[in-house]
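Q: quick one, fold the following:
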Amino acid sequence: MLTPDGFKVKAGEARFGVHYTMKGVTLNTLDIKISGKDTANNLAVFEQIGHTPNGGPPLHIHPNQDEWFYVLEGEYLFQVGEERYTMEPGDTIFLPRNVPHAFVQLSENARVVVSYAPAGKMESFFKVTDQWNSPPSKEEIAKVFEDHDMKVVGPPLKVG
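A: Predicted coordinates:
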């Protein structure tokens, strides 16, 4: 499906009114701003509110998607391939498909815009992680990543 007309998503709101909270990988909230349903699955854009100081996803790859982040608030450390970058408000980072990457939130509060092209299964991924009721095992995390066209290739980044 392709949305034929433009639309507005207000600050603090999500495209379809659902705020996803990841449980297990991080405790971040993700709001869909532009859905894959709006773009014939060519693009998905989320606002991620970071609630996980010193936390982040495991090192992973997206075989079929490019990803980029724009930092609105707070600080992060990103790894892309072998390179590490400290990110502050106003910084942008591009994570090409098939390149291992991860991040860790360095500040108490943080907020980024994150985009996936094509959209892939990211909306479904965040919906699944929102439904976890207890911390998942490493094996469960790896399976959910695999089910959503990602592959865990290492542990989360550590601060220090």
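Q: use CA for all of it now, contacts and neighbours both
A: Noted.
Q: show me what the helix or strand encompassing Glu123 is in contact with.
A: Taking DSSP states H and E as the criterion, Glu123 maps to helix 122-130. Contact partners of helix 122-130, identified using CA atoms under 8 Å, 6 or more residues apart in numbering, comprise 20-25, 30, 32, 35-36, 44, 116, 144-145, 148.
Q: residues in contact with the most centrally placed residue in the chain?
A: Nearest to the geometric centre of the chain sits Val114, at 6.1 Å (CA atoms, centre = their mean). Shown in contact with Val114 (CA under 8 Å, 6+ apart): 45-48, 67-70.
Q: this one as well, want them side by side:
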Amino acid sequence: MSLASMAHRRYDTGWYRNACVWKKGTAMSLGIYPKPDLSRTGEVVTRPHEDGVIVRRADERALPALGMPGGENHDTVRLLLDGNDTRGAAAVVEYTISPQGDGPGLHWHRTYDEYFYVVSGKLSMQAAGRSAVFQPRDFVFVPRGVIHDFWNDSAAIPCIFVSGWTPAGSEGVWKIDDLPSDVRSDPVRMLAALDSLIDIVPVEGTRIPIAD
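A: Down below sits the predicted model:
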């Protein structure tokens, strides 16, 4: 039996394997997860079509990154995909963290999983009680419920990385202009709307030093 047929057969039985290796291979976790429910991510397509292709050019306008004070420059976000583009399945953004950008602080999410892919510079991260520095082309997946944080330790070089989450929803914090005018004009209702969108549960504590 080929590896492909084995993988297909295992997937059809309702489970699949997912392994996560921390930086330098210092730890590995292996788990069995339920087969994804395709009905939650939209209709099952039965024949090819040409609708829905989305392109974001590199020079498209970036938005301020909420909750990330940054260093000398302003941190920015480019919204690449939102829930309207993916039937609610996922959202993707591109972050630019300025030198010494401090990140959002320790937090976790109740309703979505998150991933990080470093494009340029170096991204410092803490997740599940471990800290590491990630280089371009490194990838990190953080399941919902895992406490984490990210920042840029470099004194001179910005860090650009792509982050996404499943399902979509929290990207709405960068689309506040789409909220009704009566909500935007009321600070209490505005804060409540943002809180319901961003799903960030802050955690008190200090960052774990990164080992040399």
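Q: TM between them?
A: Once superposed, chain against chain, the TM-score is 0.75 (TM-score structural alignment, normalised by the length of the first structure); 141 aligned residues with a CA RMSD of 2.7 Å.
Q: to which residue of the second structure is the residue nearest to the centre of the first structure aligned?
A: Using TM-score structural alignment, the equivalent of Val114 of the first structure in the second structure is Ser163.
Q: show me the strands in the second structure, by range?
A: 15-21, 28-34, 63-64, 76-81, 91-97, 107-108, 113-120, 123-127, 130-134, 139-142, 148-151, 159-166, 201-202 (DSSP state E).
Q: equivalent range in the first structure for the third one?
A: Mapped onto the first structure using TM-score structural alignment, strand 63-64 of the second structure covers residues 20-21.
Q: picking up where we left off before, what's the burial count for the closest residue to the match of Val114 of the first structure other than its chain neighbours?
A: Leaving aside its chain neighbours, Ser163 of the second structure sits nearest to Phe116 (4.5 Å; criterion: CA to CA, 6 or more residues apart in numbering). Residues lying near Phe116 of the second structure (other CA atoms under 10 Å) number 24.
Q: same question, Arg84 of the first structure
A: 13.
Q: doesn't Leu95 make contact with it?
A: No. Look at Arg84 of the first structure against Leu95 with CA atoms under 8 Å: they stay out of range, at 11.9 Å.
Q: and Asp75 of the second structure, what does it touch?
A: 64-65, 68-69, 95-98, 101.
Q: swap the cut-off to 10 Å and go again
A: Going by CA atoms under 10 Å, 6 or more residues apart in numbering, Asp75 of the second structure touches 62-69, 95-99, 101-103, 158-160.
Q: also Asp199 of the second structure?
A: 107-112, 169-170.
Q: which other residues reach stretch 83-93 of the first structure?
A: Under the contact criterion CA under 10 Å, 6+ apart, stretch 83-93 of the first structure has outside partners 67-80, 101-107, 110-114.
Q: now, the most widely separated pair of the contacts of Asp199 of the second structure?
A: His107 and Gly169 (17.1 Å; CA to CA).
Q: kindly list the longest helix within the second structure.
A: helix 187-198 (DSSP state H).
Q: sorry, back to before: of His107 and Gly169 of the second structure, give the one with the bigger neighbour count.
A: Taking other CA under 10 Å, His107 of the second structure and Gly169 do not tie; Gly169 has more neighbours (21 against 18).
Q: ok, that one to Ile97 of the second structure distance?
A: As defined by CA to CA, to the nearest Å, Gly169 of the second structure lies at a distance of 22 Å from Ile97 of the second structure.
Q: which residue in the first structure aligns with Trp174 of the second structure?
A: By TM-score structural alignment, Trp174 of the second structure lines up with Phe126 in the first structure.
Q: typed the wrong thing, it's Pro143 of the second structure
A: Alignment note (TM-score structural alignment): Pro143 of the second structure maps to Pro96 of the first structure.
Q: so which of the contacts of Asp199 of the second structure persist in the first structure?
A: Contacts from those that recur in the first structure, judged by both residues aligned by TM-score structural alignment, their matches' CA atoms under 10 Å, are 108-112, 169-170.
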